[in-house]
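A.B. asks: A predicted structure for the sequence below; I have some questions about it.
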Amino acid sequence: MAGLTAMFAECAKWVNQGYKEGPNNDTVFGKWYGDNNEPWCDQWISYCAAMSGNADVIGKFEYCPSHVNWFKARGQWSEYPKVGAIVFYDWDGDYVADHVGIVVSFTDSTITTYEGNTSSGNAGSQGNGDGCYQRTRPRKVRQVLGYGYPSYPSDTPAPQPNPTPAGPAFPGRYLKLTSPYMRGDDVRTIQARLRARTWAIGVDGVFGPQTDSIVRQFQARHGLEADGIVGPLTWREAFNG
């Protein structure tokens, strides 16, 4: 029986039994995939998908960036967590996926997941650990790259993106780092919006170096020119999600 319930049951089975890899990344999942003795976080997700009848909606991958591109090509990608979403982590802040898990639950500041090839806590390797664990991690933009939304069969509703807020109209002036610093409600509005999207930005109405840096990072992540200037395109993208 396919669906999210079956996927969770398969993932939980390995977590609850405390599955540990053998020497040199020797795993059940690598043998099944046909490429053993390699980092296996995405092999594990793919294995659980196949064993639970969800291969068509989750795919079969061992390289996380390819899996991200697969979800994006299907229009099933978001910055926001949902129960059952496939979460991809970016440990290095280079916008390339390094690790993967499945979202079990979440709050405004954390996500709880099932993951393979990780460690039981922060002391070990997060992306090439020794086993399958349930983890609770912060929802940090520089740590979470994004979420793939599988179209699970109908035993449970598939994860759906959050509704897109209309957002305020572009205020008319281009916001950027100047001397003296720009100030105003329009600066505060864009800061608050980026903070709501989990970027670690202060909301003080002052366009200083921190705001400039966060705006550039946001632009780079969303395929915009990373010039630090909040014009109509950057403003619209900030409220489009």
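C.D. replies: Arrived safely.
A.B. asks: rest of the way, CA atoms for contacts and neighbours
C.D. replies: OK.
A.B. asks: Leaving out the residues flanking it, which one is nearest to the spatially most central residue of the chain?
C.D. replies: The residue lying closest to the centre of the chain (CA atoms, centre = their mean) is Gly146, at 2.4 Å. Excluding the flanking residues, the one nearest Gly146 by CA to CA, 6 or more residues apart in numbering is Glu79, at 4.7 Å.
A.B. asks: Pull the number of nearby residues for the one you found.
C.D. replies: As a burial measure, Glu79 scores 17 neighbours (other CA atoms under 10 Å).
A.B. asks: surely it meets Tyr149?
C.D. replies: No. Checked against CA atoms under 8 Å, the pair Glu79 and Tyr149 is beyond contact range at 10.5 Å.
A.B. asks: Am I right that the residue nearest to the centre of the chain sits in a strand?
C.D. replies: Yes. Assigned with DSSP: H, G, I helix; E, B strand; the rest coil, Gly146 falls within a strand.
A.B. asks: Now do stretch 134-153: distance from first to last residue.
C.D. replies: One end of stretch 134-153 sits 24 Å from the other (CA to CA, to the nearest Å).
A.B. asks: buried set for that stretch?
C.D. replies: 134-137, 139-153 (16 or more other CA atoms under 10 Å).
A.B. asks: Got another one to weigh against that:
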Amino acid sequence: MTNQAQKILGIAKAEKGYHEGRSGGHWNNDQKYSDETPGLKWSDKMAWCATFVSWCANKAGIASLYPVTASCATGVAWFKQRKRWSAYPAIGSQVFYGSGGGAHTGLVYDYDATYIYTVEGNTNADGSAEGDGVYLKKRRRKDAYVYGYGYPAFAEGIRSADPAYAGKAPQVPAEKPATKIVALNSAVKPGATHAQVAELQQLLIKAGYGPIKGAVTKFYGTETQKAVARFHDRNPAYRSGLHDPRIGPKGFVALQKQAGRR
């Protein structure tokens, strides 16, 4: 299941390559995010890095977890007021840049000991002052330009480099081990030749119903039938008659478990 952090980051990263409009040979800040974000239509043709984050949060259905604003400084104040501010990066956090965090902003999609990896609107590829679109960026965590991080209150918790949040990371459900139990092929019966007969013979021997003279083969012969009858004698719930020589689907599952499969 996609959690809230994954959802907003997926939406944000899908915008990579989007560019604002141009006029008179220059980028002009005319973009879709202002018009599509409730309450921010007025901000079109203005710097739109904060508006981009607000748009992503709205599209993800978690607008209440991020400040709805076109102002980076307002975004910093919003997180600090809610005591959701940190000097450490976190997945899905809103990073703020420049003096007081008022110069630029974006979303952190990953981090390591040295870098943060972000998706940012109203930026560029060459580091110039004029932003033109949405890009994925890689920045040094200890760069003086990095001011700090606002932490959304994700329902699943937040994965953060901040020691104070060590116990608040999302809990990943343990994967259920894949079962090794297999179904019985309907062709496996006395007198038949089938690849699964060899498996049946091995299971019977391992579970203590051997020996099976001549095993291991693909032929369901007399010796295999005797071993199956011994299984049924000890597990009568799985046999259809006295000394039943044919293994049934449920009996085959029970035999696998007795042989140690899970």
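C.D. replies: Happy to help now that I have it. Source: prediction; values computed, not measured.
A.B. asks: just to revisit the earlier point, residues contacting the equivalent of the residue nearest to the centre of the first structure over in the second structure?
C.D. replies: Gly146 of the first structure maps onto Gly148 in the second structure when the alignment is built from TM-score structural alignment. The contact partners of Gly148 of the second structure, taken as CA atoms under 8 Å, 6 or more residues apart in numbering, are 85-89, 95-97, 101.
A.B. asks: Need the residues you listed in CSV (columns: secondary structure and distance to Gly127 of the second structure).
C.D. replies: Shown next, in CSV, are the contacts of Gly148 of the second structure (DSSP: H, G, I helix; E, B strand; the rest coil; distance: CA to CA, whole Å):
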residue, secondary structure, distance to Gly127 of the second structure
Trp85, strand, 27
Ser86, strand, 25
Ala87, coil, 23
Tyr88, coil, 23
Pro89, coil, 21
Val95, strand, 17
Phe96, strand, 16
Tyr97, strand, 14
Gly101, helix, 18
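A.B. asks: Go ahead and build a PyMOL selection from the buried members of those residues.
C.D. replies: Selecting only the buried entries of the contacts of Gly148 of the second structure in PyMOL, with 16+ other CA under 10 Å as the criterion:
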select buried, resi 85+86+88+89+95+96+97+101
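A.B. asks: Make a markdown table from the contacts of Gly148 of the second structure and add distance to Val119 of the second structure to it.
C.D. replies: Shown next, in a markdown table, are those (distance: CA to CA, whole Å):
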| residue | distance to Val119 of the second structure |
| --- | --- |
| Trp85 | 19 |
| Ser86 | 19 |
| Ala87 | 19 |
| Tyr88 | 17 |
| Pro89 | 13 |
| Val95 | 10 |
| Phe96 | 12 |
| Tyr97 | 13 |
| Gly101 | 17 |
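A.B. asks: quick check, nearest of the contacts of Gly148 of the second structure to Tyr109 of the second structure?
C.D. replies: Distances from Tyr109 of the second structure to those, taken as CA to CA, are shortest for Pro89 (9.5 Å).
A.B. asks: Need the nearest residue in space to the alignment partner in the first structure of that closest one, chain neighbours excluded.
C.D. replies: Using TM-score structural alignment, the partner of Pro89 of the second structure in the first structure is Pro81. The shortest distance from Pro81 of the first structure to any non-neighbouring residue, by CA to CA, 6+ apart, is to Tyr147 (6.3 Å).
A.B. asks: same deal with Ser46 of the first structure?
C.D. replies: Counting by CA to CA, 6+ apart, the residue nearest Ser46 of the first structure is Lys60, at 4.8 Å.
A.B. asks: what's the one you found in contact with, if anything?
C.D. replies: So Lys60 of the first structure contacts 43, 46-47, 50 (CA under 8 Å, 6+ apart).
A.B. asks: Could I get the full set of strands for the stretch 101-250 of the second structure?
C.D. replies: Assigned by DSSP state E, counting those that start in this stretch, the strands in the stretch 101-250 of the second structure fall at 104-111, 115-123, 133-140, 146-150.
A.B. asks: the helices in the second structure, which residues?
C.D. replies: 4-14, 32-35, 49-59, 72-81, 195-206, 222-234, 249-258 (DSSP state H).
A.B. asks: Quick one, which of these gets closest to Ser23 of the second structure.
C.D. replies: Using CA to CA, the nearest of these to Ser23 of the second structure is helix 32-35, at 15.8 Å.
A.B. asks: Return the residue of the first structure aligned against His121 of the second structure.
C.D. replies: Check again: residue 121 of the second structure is Gly, not His. That one, Gly121 of the second structure, aligns with Gly116 by TM-score structural alignment.
A.B. asks: show me what contacts the residue lying closest to its match once chain neighbours are set aside?
C.D. replies: Once flanking residues are discounted, Gly116 of the first structure sits nearest to Cys132: 4.2 Å by CA to CA, 6+ apart. Contact analysis of Cys132 of the first structure by CA under 8 Å, 6+ apart lists 14-15, 18-20, 114-119.
A.B. asks: now do 10 Å
C.D. replies: 11-21, 41, 44, 114-120 (CA atoms under 10 Å, 6 or more residues apart in numbering).
A.B. asks: overlap between the residues you listed and the second structure?
C.D. replies: Contacts conserved in the second structure for the contacts of Cys132 of the first structure, counting by both residues aligned by TM-score structural alignment, their matches' CA atoms under 10 Å: 11-15, 18-21, 41, 44, 114-120.
A.B. asks: returning to that earlier point: what's the closest of the contacts of Gly148 of the second structure to Arg159 of the second structure?
C.D. replies: Pro89 (8.9 Å).
A.B. asks: which residues do Glu79 and Tyr149 of the first structure both contact?
C.D. replies: Shared contacts of Glu79 of the first structure and Tyr149, counting by CA under 10 Å, 6+ apart, come down to 87, 161.
A.B. asks: Which of the helices of the second structure has the highest mean neighbour count?
C.D. replies: helix 49-59 (a mean of 26; mean count of other CA atoms under 10 Å).
A.B. asks: Just give me the mean distance for that helix relative to the first structure.
C.D. replies: Helix 49-59 of the second structure, aligned to the first structure and superposed, deviates on average by 0.3 Å (mean CA distance after the TM-score superposition for the first structure).
A.B. asks: which residues in the first structure does that helix match up with?
C.D. replies: Going by TM-score structural alignment: helix 49-59 of the second structure matches residues 41-51.
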